[in-house]
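Asker: Build me a structure from this.
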Amino acid sequence: MTKQILVGGVPVGGNAPIPIQSMCNTRTDDVAATVAQIKRLEAAGCEIIRVAVPDMAAARAVGAIREQISIPLVVDIHFDYRLALEAVAAGADKVRINPGNIGAPERVKAVAQACRVRGVPIRIGVNGGSLEKPLLAKYGGVTPEALVESAFGHIELLHRYDFDDICVSLKSSDVRTTMAAYRLMSEKSDYPLHLGVTETGTLRMGTIKSAIGIGGLLSFGIGDTIRVSLSADPVEEVSAARDILKALGIRRDGPNLISCPTCGRTRIDLIRLAQEVEQRLEHVQKPLTVAVMGCVVNGPGEAASADVGIAGGDGVGLLFRKGEIVKKVPQDQLVDELFSLIDEI
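Answerer: Okay, here's the model as predicted:
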């Protein structure tokens, strides 16, 4: 059980559902482009969005962006505390900043006070690529222990100014280091954890790394919000995050497709059938489990837990529901019959 923070009204931590995050790759001072991308991301299932604030022009655009969107807005700040103050005043719902990187104590105090007054939480974002040099020397490189010690160092800076509305992330491009760091942090504190593996790469490999790292931690009950990081359209990040939560059974906000890998008994084009069913399921909102199986011998039995399914034969297949055969169907009508049954349900 972790403590709970509120990000623009969205709870993170405690027993709250796990919100999906992403980050814009537009220029933040291009308000129109940024708002348009946020709306696309929200439509895809993003629930908290972050924007980069590298300069004062970006900070001053935060208010205009916030007015035009309906999901919480997080600002990503590095080094310049004045950008944090400007963004918070403009209406940011959360600040991602490392207090140790913004200079003199009075600067940390100013940010902590501004966030406290407005009820804005701070995410301490520890990253393996920017660990403090003394910690790198102490631990001989980027280790889970170094990441966790860095996090506690930043936490202590905020505690000096009576600020504890904190979320923590500990990201590395190495999946095992990331997982070990989060597990260690979860043992040592009850701060809500923002999960992610950083710099994972392009769509295919990045999704695999994220599924292992984020999914593995969630399966241990660790993690309160997630962001999949990909060198791809941010909409792909949201899709991957939704799939991770769905694969773990954490969310049931749409259909779940199960299909067999095919074998020498298969007498239909199962791969094409599964792809067609998957595409048509994109328009189904009900949380159904749908099976596409390769043969009639054991298809309904293997997929007995599915709400509905089809099993191929040689020119003819079976339509079944909860493991019980509904009827035989010509092969070229299998998918249409399946969706007719889904419509009935």
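
Asker: contacts and neighbour counts: CA atoms only from here.
Answerer: OK.

Asker: Lys328: neighbouring residues, count only.
Answerer: One way to gauge burial is a neighbour count; for Lys328, by other C-alpha atoms under 10 Å, it gives 16.

Asker: please give me the structure for this one as well, since I'd like to look at both together:
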Amino acid sequence: MTQRFPTKKIYIGDVPVGGDAPISVQSMTFSNTRDVEATVEQINRLHFAGCDIVRVAVPEMEDALALREIVARVNLPVVADIHFNYRLALEAAKWVDCIRFNPGNIGEKGRIKEIVKACKERGLPIRVGVNAGSLEKEFEDRYGATAEGMVASAEYNIKFLEDLDFTDIKVSLKASDVERTVEAYRILRPRNNYPFHLGVTEAGTLFHATVKSAIGIGSLLLDGIGDTIRVSITGELEKEIEVGRAIIKDAGRAQEGLNIISCPTCGRIEADLVSAVAEVERRTAHIKTPLNVSVMGCVVNAIGEAKHADVAIAYGKGVGLVMVKGEVVARLPEEQLVDRFVEEVEKMAAQAQAE
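Answerer: Below is the predicted model of the structure:
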């Protein structure tokens, strides 16, 4: 596997980003931030879903003023998302754990100086959030809304912050299509060591956002690029976290929970495999120990996969095998297989935790 690119470690609240820190998963509330109750409710939902960092929109001063109470009532680090009005960042910086600004619409550089000063006073990091749809005019005119234009904007703003003696930076380079997004991150990655926030912006509803994010974020993770991610799904909260965690795990960048291997449905299947896999997923969702488990519906796929799995089911006609590390531990009627399988998985997970 490609080694993860070495980056500077910064902290968003108490969550490390970059360096040797685990790749964190972020999301963003869609409530009006000034609606304190609704925003706190959404942040708490994300917290229980396993979110690491949450971002909130701050389009008006009323939203910035609400952050004091919101931050006091939640247990996730909060990032204030700032566009156009730098004064919102100055107010938000009194309460939040990070400021994200879009250099394409924040205005003249004196405003960024004021944001940097406010962040320095509280030791807050800044996310330079470049978006292909809102590049500064000089980069738009020279490069168009291209990966090269996104990189040029990012490098200019990074240098501007560095000249102000500010280096607690993370960077995002987002476009609404996968190709530009991936290209921009790949170009910029070897040119600095700041942590990268990955995501495909405006990715769409659950199906399309999952596909785009899996391709874009997943390919970058496989390249060793990326320190924190957000899967942007229209109108979703918990699903952003679920999909994000799955991408990190399946890209081999996190070792947590079960890797469930199940064969594709075909005419050889000799059991109700769909129901069996769904039951296995439901009954093992609490297990965080990294294990490879296999649920196979016929002998053609079962034996080979089962040999390499930590725990496996190999279905036959009305009966099946439960295997541990390639060894048969039980031959049982079909209706008893999942119970014994779950028992063996829980036993192995407990043993691993005790070691």
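
Asker: all helices for structure 1, in order.
Answerer: According to DSSP state H, structure 1 carries its helices in the segments 31-44, 56-67, 81-90, 105-118, 133-139, 144-159, 175-188, 203-219, 234-247, 270-281, 299-302, 334-344.

Asker: Mind putting the ones you listed into JSON lines with distance to Val326 of structure 1?
Answerer: As requested, those are arranged in JSON lines below (distance: least, C-alpha to C-alpha, whole Å):
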{"stretch": "helix 31-44", "distance to Val326 of structure 1": "35"}
{"stretch": "helix 56-67", "distance to Val326 of structure 1": "52"}
{"stretch": "helix 81-90", "distance to Val326 of structure 1": "59"}
{"stretch": "helix 105-118", "distance to Val326 of structure 1": "59"}
{"stretch": "helix 133-139", "distance to Val326 of structure 1": "63"}
{"stretch": "helix 144-159", "distance to Val326 of structure 1": "54"}
{"stretch": "helix 175-188", "distance to Val326 of structure 1": "45"}
{"stretch": "helix 203-219", "distance to Val326 of structure 1": "36"}
{"stretch": "helix 234-247", "distance to Val326 of structure 1": "27"}
{"stretch": "helix 270-281", "distance to Val326 of structure 1": "18"}
{"stretch": "helix 299-302", "distance to Val326 of structure 1": "10"}
{"stretch": "helix 334-344", "distance to Val326 of structure 1": "10"}
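
Asker: could these go into JSON lines alongside mean neighbour count and distance to Gly9 of structure 1?
Answerer: Putting the helices of structure 1 into JSON lines (neighbours: other C-alpha atoms under 10 Å; distance: least, C-alpha to C-alpha, whole Å) gives the following:
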{"stretch": "helix 31-44", "mean neighbour count": "18", "distance to Gly9 of structure 1": "16"}
{"stretch": "helix 56-67", "mean neighbour count": "19", "distance to Gly9 of structure 1": "14"}
{"stretch": "helix 81-90", "mean neighbour count": "21", "distance to Gly9 of structure 1": "15"}
{"stretch": "helix 105-118", "mean neighbour count": "17", "distance to Gly9 of structure 1": "13"}
{"stretch": "helix 133-139", "mean neighbour count": "12", "distance to Gly9 of structure 1": "36"}
{"stretch": "helix 144-159", "mean neighbour count": "20", "distance to Gly9 of structure 1": "22"}
{"stretch": "helix 175-188", "mean neighbour count": "20", "distance to Gly9 of structure 1": "24"}
{"stretch": "helix 203-219", "mean neighbour count": "20", "distance to Gly9 of structure 1": "23"}
{"stretch": "helix 234-247", "mean neighbour count": "22", "distance to Gly9 of structure 1": "20"}
{"stretch": "helix 270-281", "mean neighbour count": "16", "distance to Gly9 of structure 1": "31"}
{"stretch": "helix 299-302", "mean neighbour count": "19", "distance to Gly9 of structure 1": "43"}
{"stretch": "helix 334-344", "mean neighbour count": "15", "distance to Gly9 of structure 1": "36"}
